[in-house]
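Undergrad: Need a 3D model of the following:
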Amino acid sequence: MAEKSSIYIFIDDETTPIAALQSPVNFELDTTKLVDGKHCLKIVSRDPSGKEGVRLIPFEVRNGPAIDIEGIREEAVVDGIVPIMINAYGKGDAKNFLIVGSETPQSIPYWIFVLIIIFIAWGIYVEVVSSSVNLF
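TA: The predicted model follows:
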């Protein structure tokens, strides 16, 4: 029987693997044990001859309450008083979804107003052109 490759799974810069397995393998990563933020999954494979392969998979954990912000963006240049609306809500768990507070009210985008103005202007244009047409 042929020897199998060994797989070592690391999180971030840890020196101790969270799992040491033989390939092929199905693995479930429990992100509830990680703090929210950016992480890196490092998979090291060693074949029977001793050669190693490494694969890095960056990912972001967001298990905590979701935070929505309206009024400022990342890396924004601001001046004066900036009104900011912040909403935070929990997602519940796999069995229960928390509906209360999970929707963030948002202002109407400017392009909606532009579309309304264009539509009204088109309606006025059609009305003026159709009323100026002389019928025999």
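Undergrad: can we go C-alpha only for contacts and neighbour counts from here?
TA: Will do.
Undergrad: Phe10: neighbouring residues, count only.
TA: 19 (other C-alpha atoms under 10 Å).
Undergrad: So it versus Ile57, what's the distance?
TA: Phe10 sits 11 Å away from Ile57, going by C-alpha to C-alpha, to the nearest Å.
Undergrad: okay, and the common contacts of the two?
TA: Common contacts of Phe10 and Ile57, defined by C-alpha atoms under 8 Å, 6 or more residues apart in numbering, comprise 41-42.
Undergrad: Show me what the helix or strand containing Asp68 is packed up against.
TA: Assigned by DSSP states H and E, Asp68 belongs to strand 66-70. Counting contacts by 3 or more C-alpha pairs under 8 Å, 6 or more residues apart in numbering; DSSP states H and E, strand 66-70 is packed against strand 85-89.
Undergrad: Could you check the angle the strand it packs on makes with strand 66-70?
TA: Angle between the axes of strand 85-89 and strand 66-70 is 170 degrees (criterion: axes from the mean of the first three to the mean of the last three C-alpha atoms, to 10 degrees).
Undergrad: Please give the structure of this sequence too, so both can be compared:
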Amino acid sequence: MVAWCIERDVEPVLASIAWQPVTEAIAKRHGFTVNGGPRVHVVGTVYDGTVAEHFDEYDKRDRALELAAKRGVSTDQCCAIGDSRSDIPLFDALPASLALNAGLAARAAATAAVDTDDLRDVLPWLAAWERTLP
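TA: Modelled structure (predicted):
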């Protein structure tokens, strides 16, 4: 999926409410731009068990929209893929959204849904989304 995006000059962004070290590791491993997640407070080189920055579903949406604006990309040229209720505000803010192996609330908010064990099954939806771009 990431390769498909890169080949088409589409920036794959990981916006997650998982802790930033987790989000950063997944993004780095798979080639996503990291954008979000709550931060754990660090003292020296040790996590001290407190939260340095909270991050919820509205922050996920807002940070994604801020990144698009910073890149000069209209929301009409953005889509979202997600699996949970934390994706609903972002789904509501964009013209195209895919609920991937998602719960009922995310499915209801998304413009489409796919259930699969193979992420390549998302590619037909992405290709259809790409054809709608101006």
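Undergrad: Just give the TM-score of the two.
TA: With the length set by TM-score structural alignment, normalised by the length of the second structure, the two chains reach a TM-score of 0.25; 53 aligned residues with a C-alpha RMSD of 4.3 Å.
Undergrad: Buried residues in the strand holding Asp68 of the first structure, which are they?
TA: For strand 66-70 of the first structure, the neighbour count (16 or more other C-alpha atoms under 10 Å) marks no residue as buried.
Undergrad: Equivalent analysis for stretch 50-66 of the second structure, please.
TA: Residues 55-57, 59-65 are the ones in stretch 50-66 of the second structure that count as buried (16+ other C-alpha under 10 Å).
Undergrad: of all those residues, which comes closest to Ala3 of the second structure?
TA: When these are ranked by distance to Ala3 of the second structure (C-alpha to C-alpha), Ala64 comes first, at 20.3 Å.
Undergrad: which residues in the second structure form strands?
TA: 13-14, 33-34, 39-43, 46-53, 79-82, 96-100, 112-114 (DSSP state E).
Undergrad: In JSON lines, list the buried residues of stretch 50-66 of the second structure along with distance to Val40 of the second structure.
TA: Listed next are those as JSON lines, based on distance: C-alpha to C-alpha, whole Å:
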{"residue": "Phe55", "distance to Val40 of the second structure": "11"}
{"residue": "Asp56", "distance to Val40 of the second structure": "14"}
{"residue": "Glu57", "distance to Val40 of the second structure": "17"}
{"residue": "Asp59", "distance to Val40 of the second structure": "16"}
{"residue": "Lys60", "distance to Val40 of the second structure": "17"}
{"residue": "Arg61", "distance to Val40 of the second structure": "20"}
{"residue": "Asp62", "distance to Val40 of the second structure": "20"}
{"residue": "Arg63", "distance to Val40 of the second structure": "18"}
{"residue": "Ala64", "distance to Val40 of the second structure": "20"}
{"residue": "Leu65", "distance to Val40 of the second structure": "23"}
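Undergrad: Filter those residues down to the ones in helices?
TA: Within the buried residues of stretch 50-66 of the second structure, residues falling in helices by DSSP state H are 57, 59-65.
Undergrad: Relative to Val43 of the second structure, which of those residues is nearest.
TA: So of these, ranked by how close each gets to Val43 of the second structure (C-alpha to C-alpha), first place is Asp59, at 24.6 Å.
Undergrad: In a strand, Ile124 of the first structure, correct?
TA: No - Ile124 of the first structure is assigned helix when assessed by DSSP: H, G, I helix; E, B strand; the rest coil, not a strand.
Undergrad: How much space separates it from Ser130 of the first structure?
TA: Distance from Ile124 of the first structure to Ser130 of the first structure, counting by C-alpha to C-alpha: 10 Å.
Undergrad: Stretch 40-53 of the second structure: which residues count as buried?
TA: Val40.
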